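# What follows is a predicted protein model with its sequence.
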Amino acid sequence: MDFDPTAVWAAIIFFSVFMYVVLDGFDLGIGLLYPFVRGRRERDTMMNTVAPIWDGNETWLVLGGEGLLAAFPLAYSVILSGIYLPLIFMLIGLIFRGVAFEFRFKANDRERPIWDLAFICGSVTAAFFQGVSLGTLLQGIPVSGRSYAGGPLDWLAPFPLAAGCGVVAAYALLGATWLVMKTEGELQQRMIRLAKPLAWLLLAAIAGVSIWTPLAYHQVAERWFSFPNLLLLSPVPLLVAACTFILLRALERNPFRVPFVAALGLVLLSYVGMAISIWPHIIPPTVTIWEAAAPPASQRFTLVGALVVLPLILAYTGWSYYVFRGKVGADQGYH
């Protein structure tokens, strides 16, 4: 079998984006949950659970974006042209959120609510426009020749906006189950109570997308409902149901890691379902990964660096989570 650097690069970018969604998803989720918690000590505890690791989580977004530029320059230029405004809004949200991380702990009692608001608004904006960007990609990006053929507001449509709301629900659930794992006492109980409706909300979003996309796009319907694909892909919805059951059941007991792992499973299955729907297109519905790929020599050259950097990032990420494992209190962590 010939070595295919295009497929390897597609797998690297898929993995990098998934790692970003998971790791930055739960710390964005903490900002989404801030309005449900009023006490300063509880908010301090929530932020302390992610303060030592949040900036490292965003490394994966950089790796995925730069990998797309290096390996699929056509996709980079076309996709970014279609979602410039959502990406700008997302980056503005990430900037406000990052500044709030640093300044909130140094602010006095009069100024702290301003940084709390910046943390909330930045988290909501970043999460929502990540979902809008994803929804815009899934609904299809028009291409003429090798250029973007759509308008600047193509993302302002029902499906991308609904996808934005779905990602907000997913991140909020990740944040709630992360705090269930990392906190104790009243804060943990509050997150358990919030996680239950958020799980149902995410399941409703998954069901909505699963119904919407086959009805709107015949190629997606053919991918999922033709025979034998119907049988081969049936484990995906069955596993979604199983993860939801495990999550809700674990929340009723003495929860620790299981709810967070089950929530990760729901996000992973949603991500896999999206990939199945659009594969092998990197610019749906017309441009495949091979049509958008850089020359093989360029891909092989950049792949050497990626295969060196990727294990280092994985090692650093794993080590940081190991060092900051365990429960977190209001007086522990980042100052």
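Ah, there it is. This is a predicted model, so every value here is computed, not measured. Residues are numbered from 1 along each chain as shown.

# use CA for all of it now, contacts and neighbours both
Noted.

# how about V287, what does it touch?
Listed by C-alpha atoms under 8 Å, 6 or more residues apart in numbering, the contact partners of V287 are H281.

# which element is R193 on?
According to DSSP states H and E, R193 maps onto helix 185-216.

# Show residues contacting the helix or strand following that helix.
Sequence order places helix 218-225 as the next helix or strand after helix 185-216, per DSSP H and E. With C-alpha under 8 Å, 6+ apart as the test, helix 218-225 has contacts from 213-215, 229-230, 233, 276-278.

# starting at the chain centroid, how far to helix 218-225?
Mean-position distance between helix 218-225 and its chain equals 24 Å (C-alpha atoms, centre = their mean, to the nearest Å).

# Buried ones among the contacts of helix 218-225?
The neighbour-count test (16 or more other C-alpha atoms under 10 Å) marks 213-214, 277-278 as buried among the contacts of helix 218-225.

# can you list these in a markdown table and add distance to A297?
Listed next are the buried ones among the contacts of helix 218-225 as a markdown table, based on distance: C-alpha to C-alpha, whole Å:
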| residue | distance to A297 |
| --- | --- |
| T213 | 37 |
| P214 | 38 |
| S277 | 29 |
| I278 | 26 |
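
# Which of the residues in the helix or strand that I120 is a member of are classified as buried?
Per DSSP H and E, I120 falls inside helix 112-139. Using 16+ other C-alpha under 10 Å as the test for burial, helix 112-139 gives 112, 115-139.

# Presented hereafter is structure B, for comparison with structure A:
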Amino acid sequence: MPIDLPFIWAGIIAFAVLAYVILDGFDLGIGILFPFFPEKHEKDLMMNSVAPVWDGNETWLVLGGGGLLAVFPLAYATILPAIYAPIILMLLGLIFRGVAFEYRWRTKRAEHLWNWAFTGGSVVAAFFQGVALGALVQGIPVTDRAYSGGWWDWLTPFSIATGLALLIGYGLLGATWLVMKTEGEIAERAKVFAFRLAFATVAAMGVFSLWTPWLEPAYLDRWFGYPTIVFSFIVPLMVLGCLWVIVSGLRNGRDVQPFVAALGLFVLGYAGIGISFYPYIVPTSLTIWEAAAPDSSLSFLLVGAVVLVPMILCYTAYAYWVFRGKLNPDEGYH
């Protein structure tokens, strides 16, 4: 039986994108919540909580984007022209946030400016990630295997709403991260944000679960056809289960539980998108097999992935293990 290399690579890239979303999401969430913690020592503690891991989290973005170019070049050439603007703005936000992260510790006089730069970069990056996702979900027009839409096709009510929803979701990840990593007043305030954002995130997921199937007939058939209709009942129940776990964890002082359950919400949302898309990599236009590079290229690149991906996983797991537990407010990583 031949090995389905495009399917394997689609799984690898999907995993890389999911890893980026759930790992970089919480430190973007820290930036989104930054203005709501006005004291300098609170901001210092928030940044120190992600200092050891934030840079490594973005490795997965490089793997996902680079892998898409190498393995599915036709999809890359089709998707990028459709979402150039939000992708460029997202990358500028990530760059500005990274610069602000470093420069904030090097100055006193302009510290407040870098605080706002950190927030602004985080908000812009998160929002335009959501916009790019919304533009992809709503469909990309393709004619003769090339993008045939306009420059502003990405800017729609659906994509803007997706960007706002992702801001809420990342804020939830940031708040639950602070609950898990900090103590005292900052943790108590983070619990309040986590409680509110948990309900807002689930509400947003409900809205998009009802909105998305009507964007494309293929989505409607997928979600309400057999056997995938089973997931239309199971996934909402699991979402409500995650919400209950978050709320009970916040109320009962189980500080790790809300963060893990918040990650679960993102995994479920991502699974829902995957169910809608499959087998397309460019929704309703190109399947993963139509967009894939030749098998010889996929085989060659797979050898590198078999070595590289476990190394990244081991490094990531080790970093989180070393810096596990509550953050000591009297100590830092800078």
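Nice, thanks for sending it over. Everything quoted here is computed from the prediction, not taken from an experiment.

# hang on, the earlier thing: please identify which of the contacts of helix 218-225 of structure 1 is nearest to A11 of structure 1.
Nearest to A11 of structure 1 among those is I276, at 13.0 Å by C-alpha to C-alpha.

# Would you mind pulling the contact partners of the host helix or strand of the closest one?
Here I276 of structure 1 is covered by helix 258-278, with elements defined by DSSP H and E. Under the contact criterion C-alpha under 8 Å, 6+ apart, helix 258-278 of structure 1 has outside partners 18, 22, 138, 170, 173-174, 177-178, 180-181, 206, 220, 223-224, 236, 239-240, 243-244, 246-248, 250-251, 284-285.

# which among those residues end up buried?
Buried by 16+ other C-alpha under 10 Å: 18, 22, 138, 170, 173-174, 177-178, 180-181, 206, 220, 223-224, 240, 243-244, 246-248, 250-251, 284-285, out of the contacts of helix 258-278 of structure 1.

# By how much does the helix holding I120 of structure 1 deviate from structure 2 on average?
Taken over the aligned residues, the distance from helix 112-139 of structure 1 to structure 2 averages 0.3 Å (mean C-alpha distance after the TM-score superposition for structure 1).

# In structure 2, which residue range corresponds to that helix?
On structure 2, the counterpart of helix 112-139 of structure 1 by TM-score structural alignment is residues 111-138.

# Tell me the gap between that stretch and the middle of its chain.
Averaging C-alpha positions (C-alpha atoms, centre = their mean) puts stretch 111-138 of structure 2 12 Å from its chain's average.

# same question, stretch 186-194 of structure 1
23 Å.

# for stretch 84-92 of structure 1, same thing?
15 Å.

# Give me the mean deviation of it from structure 2.
Averaged out, stretch 84-92 of structure 1 is 0.5 Å away (mean C-alpha distance after the TM-score superposition for structure 1).

# And the helices in the stretch 1-150 of structure 2?
5-33, 40-50, 54-57, 59-71, 73-82, 84-103, 111-137 (DSSP state H, counting those that start in this stretch).

# quick one: which of the ones you listed is nearest Y333 of structure 2?
The closest of the helices of the stretch 1-150 of structure 2 to Y333 of structure 2 is helix 40-50. By C-alpha to C-alpha, the value is 6.3 Å.

# which outside residues touch the closest one?
By C-alpha under 8 Å, 6+ apart, helix 40-50 of structure 2 touches 27, 30, 34, 37, 101, 178, 181, 186, 327, 329, 332-334.

# now stretch 102-121 of structure 1
With contacts defined as C-alpha under 8 Å, 6+ apart, stretch 102-121 of structure 1 is touched by 31-32, 34-35, 93, 96-98, 100-101, 335.

# Out of those, the closest to N57 of structure 1 would be?
Among the contacts of stretch 102-121 of structure 1, G98 lies closest to N57 of structure 1 (C-alpha to C-alpha), at 12.1 Å.

# mind checking how far that closest one is from Q189 of structure 1?
27 Å (C-alpha to C-alpha, to the nearest Å).

# what's near enough to touch the closest residue to P160 of structure 1 other than its chain neighbours?
Excluding the flanking residues, the one nearest P160 of structure 1 by C-alpha to C-alpha, 6 or more residues apart in numbering is G135, at 4.0 Å. Contacts for G135 of structure 1 (C-alpha under 8 Å, 6+ apart) come out as 155, 159-164.

# can you rerun that using 10 Å?
129, 155, 157-164, 166-167, 209 (C-alpha atoms under 10 Å, 6 or more residues apart in numbering).

# Buried ones among the residues you listed?
By neighbour count, with 16+ other C-alpha under 10 Å, the contacts of G135 of structure 1 hold 129, 155, 159-164, 166-167, 209 as buried.

# So which of the residues you listed are in strands?
Applying DSSP state E to those, no entry is found in strands.

# Report how many residues lie close to the closest residue to L63 of structure 2 other than its chain neighbours.
Distances taken as C-alpha to C-alpha, 6+ apart place A16 nearest to L63 of structure 2, at 6.4 Å, with adjacent residues excluded. A16 of structure 2: 20 surrounding residues under other C-alpha atoms under 10 Å.

# Quick check, A16 of structure 2 in contact with T59.
Yes: the pair A16 of structure 2 and T59 passes the contact test of C-alpha atoms under 10 Å, sitting 8.9 Å apart.

# Give the full set of residues in contact with the residue lying closest to K326 of structure 2 once chain neighbours are set aside.
Nearest residue to K326 of structure 2 in three dimensions, chain neighbours excluded: K181, at 4.4 Å (C-alpha to C-alpha, 6+ apart). Residues near K181 of structure 2 by C-alpha under 10 Å, 6+ apart: 45-46, 49-50, 175, 187, 255-256, 323-328.
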